[in-house]
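[1] Quick one: sequence and predicted model below, then my questions.
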Amino acid sequence: MSTNIQGERMEDEQHLLSGRSSKGPSASCKLIVALAILIPTALLLAALAAIAVLSVRITHLQATSSSNSQTNVCTSPSCIKLASNVLQFMNTSVDPCQDFYNYSCGGWEAANVIPSGYGSWGLFNELNQRNNIAIKKLLDGMKLSDVDAVKLARKLYESCMDTDGLTAKGAEPIRNLLSLTGGWDLVGVMNSSAPQWSLFSADFRSSKSYGNDGFFSFGISVNDKNSSQYIPVLSQSGLTLPSPDSYTDPSAANVTIPALKQFIVSILSLINNTNGGTGAAAAGSGFEQVADQIIDLETSLAEIFVSNVALRDPQATYNLYNLTELANSTLWTQFNWTQYILESFKAAQLGDIGSDDIVINVRTPSYFKNLSLVYINYNESVLENYFKWHLVLQYIEYLGNQFLSPYYQYTTSVLGSGKTERYLTCVSSLEDIVPMTVSRLYTDYVLAPGTKGNISEMVSQIKTAFQERLSKNTFLDSVTKQRSIWKVGNISQMIAYPDEISDNNYLLNKSASVVQASGQYFMSAVNHVINGNTENLQKLGKPVVKTEWEIAPTVVNAYYEPLYNEFVFLEGILNSPFFDAGWPDYFKYGAFGVVAGHELTHGFDDQGQQYNQDGVLTPWWTNTSVAKFKNKTKCFVEQYSQYSMFGYHINGELTQGENIADNGGVKTAFQAYKNVAGTTTPPSLPSVDLNPDQLFFVAFGQVWCSLFSPQFIASNLKTNPHSPGPYRVIGALSNSEEFSSTFKCADNTRMNPSKKCDLW
């Protein structure tokens, strides 16, 4: 349930300072660390010359003049490079009091385009790409001193990069997988020893262990009301398209449904090897009819899905049933829950567990009630085709070019993003399959020494600043205020990477159970899914491990986990544009400090506020404080719902947690920076006619420099709990008194409206 700063994984272009972490079975939650740059004297002189030219672009606005005499100037290589970037990114012809995003990022937008294969592009992506290039170079070069886990990782990387070899195998890997789960007569994969397919067969349960997400997801997560205990969780699942609206909204479905149909037909044809393996359906194959049936079934599911907004309420998604109650309930009455759950635990080698001892959290009971009515409308043949399709769907990205071509055609039509350079796919796969080995490489050769300590000190300052703001809060009563201050003091943190990555045996044990000795890409992916599901189920009955890293450390992201009252700052994000140890404090706090403040504020957003200092979902505020809090959050919902891009409006309810965190993050980080600065005047940047306070806000604004395609926005706004970058800047700063004072914005200008949303 964790909340991250960006949204989702970078390759899906939907993550960063967000909502919930990946501690649970349905968890889904990257940026970039640059290699150290040594700038010789000639390059320093060239950079200074470039800055001198760029500084001519600065328009001296009386309202924003810094009156900076440039007598105390930072001339280190880090500051010179930073000043150059700041000036290039800005558009100083824009009034910062009218559009601070464009003022901060207009130059960057004019100099950039969205690369092929992407639906959006920004500084997050640039950092992610720099990180991936660094990892690629490390994987490309074999060293005799490499530990065994790194050698395995290299074999896996080489197998992934061998697209000719993957293409030559054709459909063989996926056909073999289908054979292991009972076959699929439709595409000519027979398994005569397997009984006829049904929801009650062992093959159905087996396919779920291979990652089949049809109809529902089932796994182990932390108990929201007892954070020291794991609990089984059931939730809705089983759509191919990214959101229910993709099926039910005619304006979206006119594009998404034809694209999905063509995708299904192409993949079925390739698996069946019809028409020369081109992906074109042979006459009379019946694949188009099958695709129509799968889409019809998924449309029926979409109509009963609980909305993303409703899923944000942790009380509404906490519904306990013991196994007997579940079996006798109205939740998908045709399915044998007892048999499925007990056999799943047995397959995970949990031994005999009495049904009376099992209590399950059903996150979406209304979905399962309605599923009973959907299920009876489809025969066994349609159901089998649907479930087999969802098994195949999990592994298409690990096949050859003939499969990737229709896959990227589909994602381009539906998501606005498609094929990128192969090494990016392979590095991302390694981060999924062997994340700690990749982290070992990155930590040893890329991460700047001392980063952990620097970040830890900044995080400590952020926590102090938030506590100070709480102590001055005017809407919380004294009891709630004190409890909230305690909660901040009780927040734990994990920074950069786990210490275990220095243990060679630990790395080898984590890798050898997944990666085959030959590094076979497809089967390593399969092993990763099976082992992950088995390890997840084996958590039942064990103590909760709160120091588990649920996201690869090299991902460009940060997140807060309310169940643990913990925030995590991954090493992938600990570099420019977020952090450089050589930057002045105002820029470090305007960039990374806001990230830290954002994650801390998640502990007090519409979801995090419901969890106490021990991560327990329980009423711990007084009713009076809760009522005032809810009344204040309405302002953010109304504010952000007014923003739109390409004619698509932001969903203020879906994004309210992230919007609250953005607002609290900026205010907290600004106070932390002022606390650190004290009465001293920090050094300015060369040729940048802005004072330190102004540069704090520029640092925040430039983190979110980004470009979007209409297709990406149309899909993204339906599922992503984060607002697009421009409105993360405009929304948060138009609520900031500190911003409007710093830039001397007149009353009732766009960035200084009379009505401001204020919470933390």
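    Perfect, I can see it now.
[2] going forward, measure contacts and count neighbours with C-alpha atoms only.
    OK.
[3] who's in contact with G165?
    When contacts are counted by C-alpha atoms under 8 Å, 6 or more residues apart in numbering, G165 touches G400.
[4] quick one: what helix or strand has it in it?
    For G165, the host element (DSSP states H and E) is helix 163-169.
[5] next SSE after that helix?
    Immediately after helix 163-169, counting by DSSP H and E, sits helix 172-180.
[6] Moving C-terminal from that following helix, which element do we reach first?
    helix 202-209.
[7] Give me the buried stretch members for the longest strand out of those in the chain, please.
    Across the chain, the longest stretch assigned as strand under DSSP state E is strand 226-236. Using 16 or more other C-alpha atoms under 10 Å as the test for burial, strand 226-236 gives 227-236.
[8] name the helices or strands packed onto it?
    If you count contacts as 3 or more C-alpha pairs under 8 Å, 6 or more residues apart in numbering; DSSP states H and E, strand 226-236 packs onto strand 216-223, strand 359-362.
[9] and that strand, how far out from the chain's middle?
    21 Å (C-alpha atoms, centre = their mean, to the nearest Å).
[10] could you check the angle strand 216-223 makes with that strand?
    170 degrees (axes from the mean of the first three to the mean of the last three C-alpha atoms, to 10 degrees).
[11] Name the residues that touch strand 226-236?
    25-26, 215-223, 305-306, 358-364, 367-368, 539-544, 563-564, 614-617.
[12] hang on, the earlier thing: ok, which of the helices and strands packed on strand 226-236 comes nearest L707?
    strand 216-223 (34.0 Å; C-alpha to C-alpha).
[13] so how far is that closest one off the chain centroid?
    19 Å.
[14] same question, stretch 153-172
    For stretch 153-172, the distance to the chain centre is 27 Å (C-alpha atoms, centre = their mean).
[15] picking that back up, and the next element down the chain from the longest strand of the chain?
    Downstream of strand 226-236, the next assigned helix or strand under DSSP H and E is helix 245-248.
[16] Check which residues of that following helix are buried.
    245-248.
[17] likewise stretch 452-468?
    Buried positions in stretch 452-468, judged by neighbour count with 16+ other C-alpha under 10 Å: 452, 455-456, 458-459, 461-467.
[18] Turn those residues into JSON lines, including secondary structure.
    What follows is the buried residues of stretch 452-468, written out as JSON lines (DSSP: H, G, I helix; E, B strand; the rest coil):
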{"residue": "K452", "secondary structure": "helix"}
{"residue": "I455", "secondary structure": "helix"}
{"residue": "S456", "secondary structure": "helix"}
{"residue": "M458", "secondary structure": "helix"}
{"residue": "V459", "secondary structure": "helix"}
{"residue": "Q461", "secondary structure": "helix"}
{"residue": "I462", "secondary structure": "helix"}
{"residue": "K463", "secondary structure": "helix"}
{"residue": "T464", "secondary structure": "helix"}
{"residue": "A465", "secondary structure": "helix"}
{"residue": "F466", "secondary structure": "helix"}
{"residue": "Q467", "secondary structure": "helix"}
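[19] hmm, who's touching stretch 635-644?
    649-653, 655-656, 659-660, 727, 731, 757.
[20] Which of these fall within helices?
    656, 659-660, 727, 731 (DSSP state H).
[21] alright, now check it against this:
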Amino acid sequence: MDIDSIEKGTMKLQQVMSDLGYWTVSPPPVNFSTWDANSWSLQDSLVKTHRLFATTFNDDDDDDDDDDDDDDDDDGDDDDDDDDDDDDDDEDYNDDENQTDAYRDGDNMCSQAGLTLGSKYAYGDDSDKKKEGYLAFATKVGVLLGGSESDVRMKMEDVYEFERNISKIYVGNQDELQRNNKYNISDFQKLLGSVVNISDFLQNIYKGRQFDDSTEINVATPAYFSSLGEVVNSADNETVANYMMWNFLQGLISYLPEAYNRARLELDKVLYGKTSLPERWKHCLSSAEGAVGYAGSALFVENYFPPAAKHKVSTMLENIRVEFISLLDEVEWLDEVTRSLLKDKARAMTMQIGYPDWLLEVDKVDQRYDQLEVRHGELFDNLLRSREFEMNRIIDEFDKKPDPNNWIELPHVVNAFYHPYYNLILMPAGILQPPFFSPHYPDALMYGKMGAGLGHELTHGFDNRGRLFDKHGCLGEQWTPAVAESFQKATVCMVDQYTAFSTRGEQLDGNQTLSENIADNGGLKLAYRAFRANGKPSASRLPGLNFTDSQLFFLGFSQVWCSVMTPEAELHLIRTAYMALLKVVAVVVVVVVVVAAAVVRGEGRGVL
């Protein structure tokens, strides 16, 4: 690794801070004596930082619909277990004129953002330890930038209080209808007040694009934005300016010398129970992947994901889709109108498996990065150039019909999700690896491990959130009133079941995790049905492991979700995450109860 280049990052950072022109916490690059609070402009500062991918006050890349299967090191979580043609799917998916509007609804979204601690709940009554972790982190960074410890802490206490006030106007859990609020720019400006000029902000961010008062934006959290001006105006300009720089700085810590990353560890200890930094090379690799992601994905796929694996997963997912459509005929509370809508949506669902076919063509991969300049020994400059490159791509694609060659997630990433605005299931090659998947697994294990995951994502299209989108990704109530009411009543049992669980002295919130719980239970059921209908019996048994295929199926499901988590990370997820921590326990309890009840009724065989 080029450690010298990393060490140069502080000097370049100070130059960038000087260009941005506000920061009074430490002397360089701008002394408080030369900083004029009266001439400082919130508007200009927002534009400058957002063009460098800050998320101060607002995030216009709303990710709340993504699944929680993403592997996030910050959670202190260590996993124990270290034929549909894609081109045809993409063509079918983009064939409808309504698609442009459906994409636009999901992509042009403004949502609350800008909290160091990540969640409004982290600033609550029990936040003393978190506050100390926050201030320890911020103070060390300020001192590393040349400030005195006492001055830095005093000013960062003001910034913390400002963030705490922002957390008070944060909106809690919402369903999709609550998050879909169309505003034209004129009405959004009235909602927001005079704190920021929206038209000017958008014109400067998306240079070359024209906006007028009739341009529509989906405002996910209008209550937040209606109160934001009052919070900002209640603070002095110096505190707001320091907050904005602090928000910007946090996204750069990983690119700075190790001392800055050790400062961050002060907060991560409190939030997630982390006690050590990851090896530096891992972040370097991650940074390179972030800058030239498709190039990294091409290398990964070439070495770790053969075409035969892609075909096998596609076949398994198609079998699961067939079972879902068949299962709809068994649901007594569905009327024929709604049943038909659900079948149409399932058939229209796009499946992106493994990687796009063009990824194997070297010239096409190289072409994507023709305009990106990378220089040896200039880590921080390369970071800034890659951010500028990405921003230019976003600007170029703004308000256009999406290119099916651009996947929502890079193929090498360990993630999986259903996207309701796209009616799309994405299973990148990164997650289609052991322990989740191997083409050499017996079918019983493969369906129990990966099949349950595929069924999970498909079920998301019809859970309490996904059901509100039609087959084109357009949002609105799709079901007849009687069916919608029956569905709502059916979810009460699942909410109660999960709320009855507790861990670390904390009760789970069945409402908060309902979407994931429906997907977990539905996905397992679909995978088991698909396995029973299509899976090949295991040819042999290992000595001492004389399990039936059904037992192997459930063992596979259980083992793949084994994990080790710090108590701090566990509590953090209980309070903030959409997925239930006791994933395996809760789902298997449902299976046992359902099967036991069926046996009592004399219906034990094939009840799932």
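    All right, it came through fine. Note that this is a predicted model, so its numbers are computed, not measured.
[22] Superposing both, give me the TM-score.
    Put the two chains on top of each other and the TM-score (TM-score structural alignment, normalised by the length of structure 2) is 0.87; 566 aligned residues with a C-alpha RMSD of 2.9 Å.
[23] What's the separation between the aligned residue in structure 1 for D520 of structure 2 and L123 of structure 1?
    The criterion is TM-score structural alignment: under it, D520 of structure 2 has D662 as its aligned partner in structure 1. The gap separating D662 of structure 1 from L123 of structure 1 is 17 Å, by C-alpha to C-alpha, to the nearest Å.
[24] Narrow the contacts of strand 226-236 of structure 1 to those that are buried.
    Judged by 16+ other C-alpha under 10 Å, buried ones among those: 25-26, 215-223, 305-306, 358-364, 367-368, 539-540, 544, 563-564, 614-617.
[25] Which residue numbers in structure 1 does stretch 415-424 of structure 2 align to?
    Residues 557-566 of structure 1 are where stretch 415-424 of structure 2 lands, counting by TM-score structural alignment.
[26] quick one: that stretch to chain centroid distance?
    For stretch 557-566 of structure 1, the distance to the chain centre is 13 Å (C-alpha atoms, centre = their mean).
[27] Walking through structure 2, point out its strands one by one.
    58-59, 77-79, 109-112, 182-184, 216-219, 350-354, 417-419, 424-428, 502-503, 506-507, 563-565.
[28] Please render those strands as a markdown table that adds distance to N464 of structure 2 to the earlier fields.
    What follows is those, written out as a markdown table (distance: least, C-alpha to C-alpha, whole Å):
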| stretch | distance to N464 of structure 2 |
| --- | --- |
| strand 58-59 | 24 |
| strand 77-79 | 27 |
| strand 109-112 | 21 |
| strand 182-184 | 21 |
| strand 216-219 | 20 |
| strand 350-354 | 20 |
| strand 417-419 | 13 |
| strand 424-428 | 17 |
| strand 502-503 | 23 |
| strand 506-507 | 22 |
| strand 563-565 | 27 |
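[29] between the helices and strands packed on strand 226-236 of structure 1, which gets nearest to Q694 of structure 1?
    strand 216-223 (42.8 Å).
[30] And V591 of structure 2, what's its match in structure 1?
    Checking TM-score structural alignment: V591 of structure 2 goes with S736.
[31] since we're on that match, how many residues are nearby?
    The local packing of S736 of structure 1 (other C-alpha atoms under 10 Å) involves 21 other residues.
[32] again with Q349 of structure 1
    So Q349 of structure 1, with other C-alpha under 10 Å, has 12 neighbours.
[33] Find the nearest non-adjacent residue to it, please.
    Of all residues not flanking Q349 of structure 1 in the chain, Q538 sits nearest, at 7.6 Å (C-alpha to C-alpha, 6 or more residues apart in numbering).
[34] Please identify the residue in structure 2 that aligns with the one you found.
    That one, Q538 of structure 1, aligns with D396 by TM-score structural alignment.
[35] for T330 of structure 1, same thing?
    Under TM-score structural alignment, T330 of structure 1 pairs with L191 in structure 2.
[36] how close does the nearest residue to that match once chain neighbours are set aside get to N382 of structure 2?
    Excluding its sequence neighbours, the residue lying closest to L191 of structure 2 (C-alpha to C-alpha, 6+ apart) is S226, at 5.2 Å. Noted for S226 of structure 2: a distance of 38 Å to N382 of structure 2, by C-alpha to C-alpha.
[37] One more: R179 of structure 2?
    R179 of structure 2 is 36 Å from N382 of structure 2, by C-alpha to C-alpha.
[38] Might you report the residue contacts of the residue mapped onto D605 of structure 1 from structure 2?
    Aligned by TM-score structural alignment, D605 of structure 1 pairs with D463 of structure 2. Contacts for D463 of structure 2 (C-alpha under 8 Å, 6+ apart) come out as 515, 518-519.
[39] Report the buried members of the residues you listed.
    Here, 16+ other C-alpha under 10 Å leaves 515, 518-519 buried among the contacts of D463 of structure 2.
[40] what's the closest of the helices and strands packed on strand 226-236 of structure 1 to Y386 of structure 1?
    Using C-alpha to C-alpha, these put strand 216-223 closest to Y386 of structure 1, at 12.8 Å.
[41] contacts for the closest one?
    Counting by C-alpha under 8 Å, 6+ apart, 23-26, 228-238, 533, 536-537, 539-540, 544, 563 sit against strand 216-223 of structure 1.
[42] what do you get for stretch 11-30 of structure 2?
    31-32, 35, 40, 45, 48-49, 142-143, 145-148, 151-152, 155-156, 238, 241-242, 245, 380-381.
[43] Stretch 616-629 of structure 1 now?
    224-227, 314-315, 475-477, 479-480, 483, 563, 610-612, 759.
[44] how deep is the match of T330 of structure 1 tucked in, by neighbour count?
    18.
[45] same thing with H528 of structure 1?
    H528 of structure 1: 20 neighbours (other C-alpha under 10 Å).
[46] how about it, what does it touch?
    The contact partners of H528 of structure 1, taken as C-alpha under 8 Å, 6+ apart, are 433, 514-515.
[47] any idea how far K346 of structure 1 is from it?
    With C-alpha to C-alpha as the criterion, H528 of structure 1 and K346 of structure 1 are 20 Å apart.
[48] Then P195 of structure 1?
    The value you get for P195 of structure 1 to K346 of structure 1, if C-alpha to C-alpha is used, is 20 Å.
[49] Compare these two (neighbour count), which wins?
    Taking other C-alpha under 10 Å, P195 of structure 1 and K346 do not tie; K346 has more neighbours (14 against 11).
[50] residues contacting whatever residue of structure 2 lines up with D444 of structure 1?
    Residue correspondence to structure 2 (TM-score structural alignment): D444 of structure 1 is matched to E302. Residues in contact with E302 of structure 2 (C-alpha under 8 Å, 6+ apart) are L360.
[51] Would you mind measuring from E302 of structure 2 to D363 of structure 2?
    15 Å.
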